[in-house]
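Participant: how would this look folded up:
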Amino acid sequence: MNPLYYEEIVRRALSEDIGFQDLTTEAIISETQWSVAEITAKAEGILAGMDIAKRAFTLLDEQVSFQAKVQDGESVSPGQVVAVIKGRTRALLSGERVALNFLQRLSGIATGTYKAMECVKAFDCHLIDTRKTTPGLRGLEKYAVKMGGGYNHRFGLFDAILIKDNHIAAAGGITEAVRLVHEKVGHMVKVEVETESLAQVEEALRTPIDIIMLDNMSTELMKQAVQRIDKKVLTEASGGITLDSLVQVAATGVDLISLGWLTHSAQALDLSLNIVEGRV
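Facilitator: Presented below is the predicted three-dimensional model:
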């Protein structure tokens, strides 16, 4: 990931946590004290966010050495050391929580994505994320999805057209909504339409679009829709899809399955940081 993107995010997180000063650390630890710390996995999962964790320490002290033992996208096991950090003890202690917050959150997303991908690996479909991300952390969380083997949907409202149910209602129908879009949007922008019935699928197919979303459909209805679309455009399944129902949805033949819970409900991967050596 481009450091220019996450630099300010890490700065804000450190400022939020440390504020004017780290009262505890500065009361106990001298400016010259030096330590070695290890970040250890306490659960099985997929790692993501190592460069971001590193920056949490080096922003506090550029002389800190951060040696990654595992790379983003690789698996870890309980008890495995994923990074060794050497430097002034104050920087290690003051940056610990911010570094772990990013690393645990992003690794949790990567781990959940990997588990979902394992469910559908026998099918010719991609799992994609959504805009249901933590405000201010979307780029990091979408990066974590990729590290888990998933794919990214649009980044925001600005890089693709997705005509949803409320757009359709406000415009007076799918046909009119698509017409208005093509009057104002350039040819390089993909257009997707959300549908909830076979009638809407039929209407969408009569318009110049690229993707049809099959939203909150039963797997039987979704299968019928996929057969009717017959690869004329890409198909995306969305709405209420769980880990337990993933296989049934993938078996309908859809090209894409979007899962909001990859980001909005990810369980953090359990990691810890411990000082293992120190000297004044």
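Participant: drop to CA atoms for contacts and neighbour counts, all remaining ones
Facilitator: Noted.
Participant: What lies in contact with the helix or strand containing I257?
Facilitator: Here I257 sits within strand 256-258, counting by DSSP states H and E. Identification of contacts with strand 256-258 by CA atoms under 8 Å, 6 or more residues apart in numbering yields 125-130, 153, 234-239, 249-250.
Participant: Please give the element, helix or strand, for Y143.
Facilitator: Applying DSSP H and E, one finds Y143 within helix 138-147.
Participant: next helix or strand past that helix?
Facilitator: Next along from helix 138-147, by DSSP H and E: strand 161-163.
Participant: Show me what that following strand packs onto, helices and strands only.
Facilitator: With contacts taken as 3 or more CA pairs under 8 Å, 6 or more residues apart in numbering; DSSP states H and E, strand 161-163 sits against strand 191-195.
Participant: Check the secondary structure at M217 for me.
Facilitator: Recorded secondary structure, M217: coil (DSSP: H, G, I helix; E, B strand; the rest coil).
Participant: Name the nearest residue to it, ignoring sequence neighbours.
Facilitator: E196 (6.4 Å; CA to CA, 6 or more residues apart in numbering).
Participant: What's the local residue count around that neighbour?
Facilitator: 17 (other CA atoms under 10 Å).
Participant: Quick check: the gap between it and K164.
Facilitator: Computed as CA to CA, to the nearest Å, the E196 to K164 distance reads 10 Å.
Participant: Likewise for A177?
Facilitator: Taking CA to CA, one finds A177 at 10 Å from K164.
Participant: now L59
Facilitator: From L59 to K164 the distance is 42 Å (CA to CA).
Participant: L256 too?
Facilitator: With CA to CA as the criterion, L256 and K164 are 17 Å apart.
Participant: and these two? which has more neighbours close in?
Facilitator: L256 (22 against 16).
Participant: Let's see this one next, to set against the first:
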Amino acid sequence: MTSPAMPPLPDLILEPLIRMALAEDLGSYGDITTRTVIPADITYRAAIRARQPGIASGMQLAAIAFRLVDPDLSITTLCADGTPFQAGEVLMQIEGPAASILSAERVALNFAGRLCGIATMTASFVARTTGTNTRITCTRKTTPGLRLVEKQAVLHGGGFNHRFSLSDAILIKDNHIAAAGGVRPVLQAVKARASHMIRCEIEVDTLDQLAEVLSETGADVVLLDNMDTPTLQQAVKMAQGQVVLEASGNMRLDRIAEVAATGVDYISSGALTHSATTLDLGLDF
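Facilitator: Prediction:
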């Protein structure tokens, strides 16, 4: 199952992130190499080209980076975010002053390469769920400051998003259960204190804990943590659709198909964002 097509985020939301990256790269005195060796009136057409196949993501951010350096640059995106591409394919064309293109190049490629890598890895996970209703979702194991765009890249790869922050939903993990005195006390606290607008997920690592959760009310989702495949199959039978089930922990690519076949609703993997390899993209004049 793939995620629904997502419209692009407003540029206004993304611009502060890209401005910070440009300021980091340009430093206190700008691109001294380009200013020294490139005449201001030289114009060129440049292309961002893929050096390996993948799924596009970060094209919007790359375009913003070029526009922030020089609003007069002409930018044509040839491969929209969420679209597959082949090695050698041109993803974007930029035309205008060579100095402007060169000054924005690294920031544009850093964002695009990183996010294409996440989208491409996500797509490989999603492909293993074919024929099931299981959805692939990410976690909060993201690069500090880049969570919004990394989670957007997961969507571009056909995945789904888990919570964005601690304030999105209640997720009761093993340490919460230990500190609060057990499964029953934490769920009772949720019923007593949480807003009716907030969903609650609770993590379990044994079938006995799952049985205890199912005997209570208050949990909408149960995270089945680090369970082997036969145990996940048992968990699905026990739950009988009472709650949404999410399998997590040790969710390698080579396990995804068999885990999806158990009937869990979601498989979450931090690897989508913390272990994705940056895709090799280049900018050529």
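Participant: Run the chain-centre distance for stretch 236-251 of structure 1.
Facilitator: 18 Å (CA atoms, centre = their mean, to the nearest Å).
Participant: Could you give the residue range in structure 2 aligned to it?
Facilitator: Across structure 2, the stretch matching stretch 236-251 of structure 1 (TM-score structural alignment) is residues 246-261.
Participant: Please identify the buried residues of the matching stretch?
Facilitator: Of all the residues in stretch 246-261 of structure 2, those buried under the rule 16 or more other CA atoms under 10 Å are E246, A247, S248, N250, M251, L253, I256, A257, V259, A260, A261.
Participant: what residue of structure 2 takes the place of H187 of structure 1?
Facilitator: So, by TM-score structural alignment, H187 of structure 1 is matched to H196.
Participant: let me redo that: D61 of structure 1
Facilitator: By TM-score structural alignment, D61 of structure 1 lines up with D70 in structure 2.
Participant: same check, this time on I174 of structure 1
Facilitator: Under TM-score structural alignment, I174 of structure 1 pairs with V183 in structure 2.
Participant: likewise A116 of structure 1?
Facilitator: Match for A116 of structure 1 (TM-score structural alignment): F125.
Participant: same check, this time on M147 of structure 1
Facilitator: Structural alignment (TM-score structural alignment) places M147 of structure 1 against H156 in structure 2.
Participant: Near that match, how many other residues are there?
Facilitator: For H156 of structure 2, using other CA under 10 Å, the count is 31.
Participant: Now it: closest residue in space, sequence neighbours ignored.
Facilitator: Using CA to CA, 6+ apart, the nearest residue to H156 of structure 2 is G82, at 4.1 Å.
Participant: For the one you found, what is the corresponding residue in structure 1?
Facilitator: In structure 1, G82 of structure 2 lands on G73 (TM-score structural alignment).
Participant: Measure the mean distance from the helix or strand harbouring L22 of structure 2 to structure 1 post-superposition.
Facilitator: L22 of structure 2 is located in helix 11-26, with elements delineated by DSSP H and E. With mean CA distance after the TM-score superposition for structure 1, helix 11-26 of structure 2 departs from structure 1 by a mean of 0.7 Å once superposed.
Participant: residues near the residue nearest to A180 of structure 2 when sequence neighbours are not counted, how many?
Facilitator: With CA to CA, 6+ apart as the measure, V186 is the residue that lies nearest to A180 of structure 2, at 6.1 Å, once sequence neighbours are left out. V186 of structure 2: 19 surrounding residues under other CA under 10 Å.
Participant: give the contact list for E74 of structure 1.
Facilitator: E74 of structure 1 makes contact with I46, L47 under the criterion CA under 8 Å, 6+ apart.
Participant: how much space between it and L262 of structure 1?
Facilitator: 18 Å.
Participant: now T134 of structure 1
Facilitator: The gap separating T134 of structure 1 from L262 of structure 1 is 12 Å, by CA to CA.
Participant: do L47 of structure 1 as well
Facilitator: Shown here: L47 of structure 1 relative to L262 of structure 1, a distance of 15 Å by CA to CA.
Participant: which residue lines up with N101 of structure 1 in structure 2?
Facilitator: Aligned by TM-score structural alignment, N101 of structure 1 pairs with N110 of structure 2.
Participant: and the direction of whichever strand or helix holds its match versus that of helix 147-156, what angle?
Facilitator: For N110 of structure 2, the element it lies in under DSSP H and E is helix 98-127. Helix 98-127 of structure 2 and helix 147-156 meet at an angle of 60 degrees, taking axes from the mean of the first three to the mean of the last three CA atoms, to 10 degrees as the criterion.
Participant: Beyond helix 98-127 of structure 2, next helix or strand please.
Facilitator: strand 135-137.
Participant: so where is that following strand in structure 1?
Facilitator: Strand 135-137 of structure 2 maps onto residues 126-128 of structure 1, going by TM-score structural alignment.
Participant: What is the mean deviation of the matching stretch from its aligned residues in structure 2?
Facilitator: Stretch 126-128 of structure 1 sits 0.4 Å off on average (mean CA distance after the TM-score superposition for structure 1).
Participant: pretty sure D11 of structure 2 contacts A65?
Facilitator: No. Judged on CA atoms under 8 Å, D11 of structure 2 makes no contact with A65 at a distance of 10.6 Å.
Participant: Between the two, tell me which one has more neighbours.
Facilitator: Neighbour count, other CA under 10 Å: between D11 of structure 2 and A65, A65 has more, with 28 against 12.
Participant: residues touching the residue nearest to M217 of structure 1, list them.
Facilitator: L214, D215, N216, M217.
Participant: Map the third one onto structure 2.
Facilitator: So that's N216 of structure 1. Using TM-score structural alignment, N216 of structure 1 lines up with N226 in structure 2.
Participant: so who does its match touch?
Facilitator: The contact partners of N226 of structure 2, taken as CA under 8 Å, 6+ apart, are D205, A247, S248, G249, N250.
Participant: circling back: show me which of the contacts of strand 256-258 of structure 1 is closest to Q67 of structure 1.
Facilitator: Checking the contacts of strand 256-258 of structure 1 against Q67 of structure 1 by CA to CA gives D129 as the nearest, at 30.4 Å.
Participant: Just to check, that closest one is in contact with H264?
Facilitator: No. The pair D129 of structure 1 / H264 is not scored as a contact, 9.8 Å apart, by CA under 8 Å.
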